[in-house]
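*Asks:* Quick one: sequence plus predicted model below, questions after.
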Amino acid sequence: MAPTSPVDTAQLMELLSVALGAYYGDFTAAAASENLTASQGKTLTVLRRGPVAMRALADRMACDASNVTGIINRLEKRDLVRRETSATDRRVTTLVITPEGERVAEAIRAKMRTTQDGLDRLGEQDRERLYDLLDRVFANSACRSSTNPE
């Protein structure tokens, strides 16, 4: 339903908050169905875009590096990720998603019915427009930075 008056930034931020809350709830439930925490699921999502250095992952997830170590230890025990030494700097540990990690990440996405059903209600033009708008809004976000592991 379109607003009757011009939408201001505060209204947009409120609607984004509602949308992200719904997405996060959907994601958390889907990750839990795979016996993962939301942070573990998010880690797999980040790693699907390509290998990432431990420090860069901590930055993208907005958490302390020691938290990332714990997350990675648990994911590694389940063979969902693996650590590799960087080819260009042996002091850097790069994280790589495994085929099993890819499978679990895809299972999480497939179980996010609330989000998928909402997006499926959009026509092709609306989906493209939403994509373009979100891309513009978050173009400079740290989460969108390149997948360069170093």
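*Replies:* Yep, that arrived. Numbering: from 1, shown residues only.
*Asks:* From now on I want contacts and neighbour counts done on CA atoms only, so please keep to that.
*Replies:* Noted.
*Asks:* hang on, Gln85 packs against Thr94?
*Replies:* Just so we're on the same page, residue 85 is Thr rather than Gln. Yes - Thr85 is within contact range of Thr94, at 6.0 Å (criterion: CA atoms under 8 Å).
*Asks:* Next up, a structure to set beside the first:
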Amino acid sequence: MSTPSKARRPDALTLEVVELVGDVVARFYADYDEAAGEHALTGAQARLLSLLSVEPLPMRKLAQRLKCEPSNVTGIVDRLEARGLAERRPDPADRRVKLAAATDEGRRVAQDLREGLRFAREPLACLSDEERRTLRDLLGRIVRSDTL
């Protein structure tokens, strides 16, 4: 019978990378919240609108992506809908399911939010095109390998 292998502890370099990723995430969210405020949106409203600007999604999937309860998503969509930034529509594949979708105005605001992020204009802009492509590719590998 084999003994269970002890989980290998991360090395110092890995821990340093994890800390830096955490710092990047914190800075991104702070910037996103600030950009959202300039549009009289909360950070959660802005993040949901950003997701909807890519594709319409059912509430359940929005809740999973935002890591919150579906009832919270319903309230956020209600507020975006009241401002004309989102709408609910039937899912063409299953008319029992409602999709939330960004309106034209919602997609415009989502684009303004992305363009308004200082994070994208300052630290990332100082990297060369090749460095940004390398960073994109490495981050993509990390995201695609996530099995959680």
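*Replies:* Structure's in. What do you need? Worth saying up front: this structure is predicted, and the values here are computed from it rather than measured.
*Asks:* Any chance you could compute the TM-score here?
*Replies:* Scored by TM-score structural alignment, normalised by the length of structure 2, the superposition of the two chains gives a TM-score of 0.87; 137 aligned residues with a CA RMSD of 1.6 Å.
*Asks:* Between Thr85 and Thr94 of structure 1, which is the more surrounded one?
*Replies:* The neighbour comparison of Thr85 of structure 1 against Thr94 (other CA atoms under 10 Å) goes to Thr94, with 21 against 13.
*Asks:* The more buried one -> structure 2?
*Replies:* The equivalent of Thr94 of structure 1 in structure 2 is Leu99 (alignment by TM-score structural alignment).
*Asks:* Check the spacing between that match and Pro58 of structure 2 real quick.
*Replies:* Counting by CA to CA, to the nearest Å, the separation of Leu99 of structure 2 from Pro58 of structure 2 is 4 Å.
*Asks:* How about Arg136 of structure 2?
*Replies:* 28 Å.
*Asks:* more neighbours, these two?
*Replies:* Taking neighbours as other CA under 10 Å, Arg136 of structure 2 and Pro58 compare with Pro58 leading, 18 against 12.
*Asks:* measure the more buried one to Asp91 of structure 2 for me?
*Replies:* 8 Å.
*Asks:* any shared contact partners between these two?
*Replies:* Common neighbours of Pro58 of structure 2 and Asp91, using CA atoms under 8 Å, 6 or more residues apart in numbering, are Val97, Lys98, Leu99.
*Asks:* Tabulate these in a markdown table, adding columns for distance to Gly116 of structure 2.
*Replies:* Listed next are the shared contacts of Pro58 and Asp91 of structure 2 as a markdown table, based on distance: CA to CA, whole Å:
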| residue | distance to Gly116 of structure 2 |
| --- | --- |
| Val97 | 34 |
| Lys98 | 31 |
| Leu99 | 27 |
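*Asks:* out of those, who's nearest Ala46 of structure 2?
*Replies:* Relative to Ala46 of structure 2, the closest of the shared contacts of Pro58 and Asp91 of structure 2 is Leu99; by CA to CA it sits at 17.4 Å.
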